[in-house]
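Next comes the sequence, and after it the predicted model I'd like to discuss.
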Amino acid sequence: MAKYQEIKVNMEELKRKTKILKALSHPARLCIVKGLLNIGSSNVSNLQNCMEMPQSTVSQHLAKLRSAGIIKGEREGVQVNYSVVNEDAKRIIESLFE
């Protein structure tokens, strides 16, 4: 009879990865991250024009992505430029859109 191997699980790591997957599971947020990876960085106005959504809606999605640690915003004068900083999210997008 074959022995079952014990499965070692790091629950904290699984929780971090789950948070990333949840944040990317919305089509608008997936679009934002894919777009930011394509262009490097952008402000909310450019993203809003590209996505044809109200700025407030795009800002809400950016807040969720920021909260999940997927993007960061850098202030330049009155604008904030967003870019993708999470390597797991980058790999997920790359594998989805190869």
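Sure thing, it's come through.

C-alpha from now on. contacts and neighbour counts both.
Fine.

can you count the residues close to residue 38?
For residue 38, the count of nearby residues is 9 (other CA atoms under 10 Å).

Residue 10 versus that one, what's the distance?
As judged by CA to CA, to the nearest Å, residue 38 and residue 10 stand 32 Å apart.

ditto for residue 46
Distance, residue 46 to residue 10, by CA to CA: 39 Å.

go on, residue 89?
Going from residue 89 to residue 10 by CA to CA gives 19 Å.

who has more neighbours, those two?
Each of residue 89 and residue 10 has its neighbours counted (other CA under 10 Å); residue 89 has more, 22 against 8.

let's bring in a second model and compare:
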Amino acid sequence: MLTYKDNLVYFEEKADILKVLSHPVRLCIVKGLMENGENNVMSMQNCLSIPQSTISQHLSALRNKGIIRGRREGLEVFYSVQNPLVKKLIHLMFFE
């Protein structure tokens, strides 16, 4: 049986994911990655029409919470969604 402390950690982890996804730009980035697959910042910038530096800040927040991962190819980094729970949430929110 889970202790109160274990339960609290479990819910804190889920709440942290929801907090990060609650920003409209981050939600749009994750949805776009799920729709279009792996992508780089330049492609995201063309789609979102916001500065590359702003996108990079949001990508950093998503990466720090383990929602996305980056794969380096030369000078470019290609991002994809890695968190299975986030994939389910985005699917439920936008694709059903």
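On my side now, so go ahead. Quick caveat: nothing in here was measured; it's all calculated off a predicted structure.

what's the TM-score here?
The TM-score (TM-score structural alignment, normalised by the length of the second structure) is 0.90; 92 aligned residues with a CA RMSD of 1.5 Å.

Work out for me the element residue 78 of the second structure sits within.
Taking DSSP states H and E as the criterion, residue 78 of the second structure maps to strand 76-81.

That strand corresponds to what range in the first structure?
Using TM-score structural alignment, the residues of the first structure aligned to strand 76-81 of the second structure are 79-84.

And the strands in the first structure?
42-43, 71-76, 79-84 (DSSP state E).

dump the residue contacts of the residue positioned nearest the centre of the first structure.
The C-alpha lying nearest the average C-alpha coordinate of the first structure belongs to residue 70 (CA atoms, centre = their mean; 4.1 Å). By CA atoms under 8 Å, 6 or more residues apart in numbering, the contact set of residue 70 of the first structure is 20, 84-86, 89.

same check, this time on residue 27 of the second structure
Counting by CA under 8 Å, 6+ apart, residue 27 of the second structure touches residue 21.

Show me what it aligns to in the first structure.
In the first structure, residue 27 of the second structure lands on residue 30 (TM-score structural alignment).

That match and residue 24 of the first structure: what is the separation?
When residue 30 of the first structure is compared with residue 24 of the first structure (using CA to CA), they lie 5 Å apart.

Now do the nearest residue to residue 29 of the second structure once chain neighbours are set aside against residue 32 of the second structure, distance only.
Of all residues not flanking residue 29 of the second structure in the chain, residue 44 sits nearest, at 7.3 Å (CA to CA, 6 or more residues apart in numbering). Counting by CA to CA, the gap between residue 44 of the second structure and residue 32 of the second structure amounts to 8 Å.
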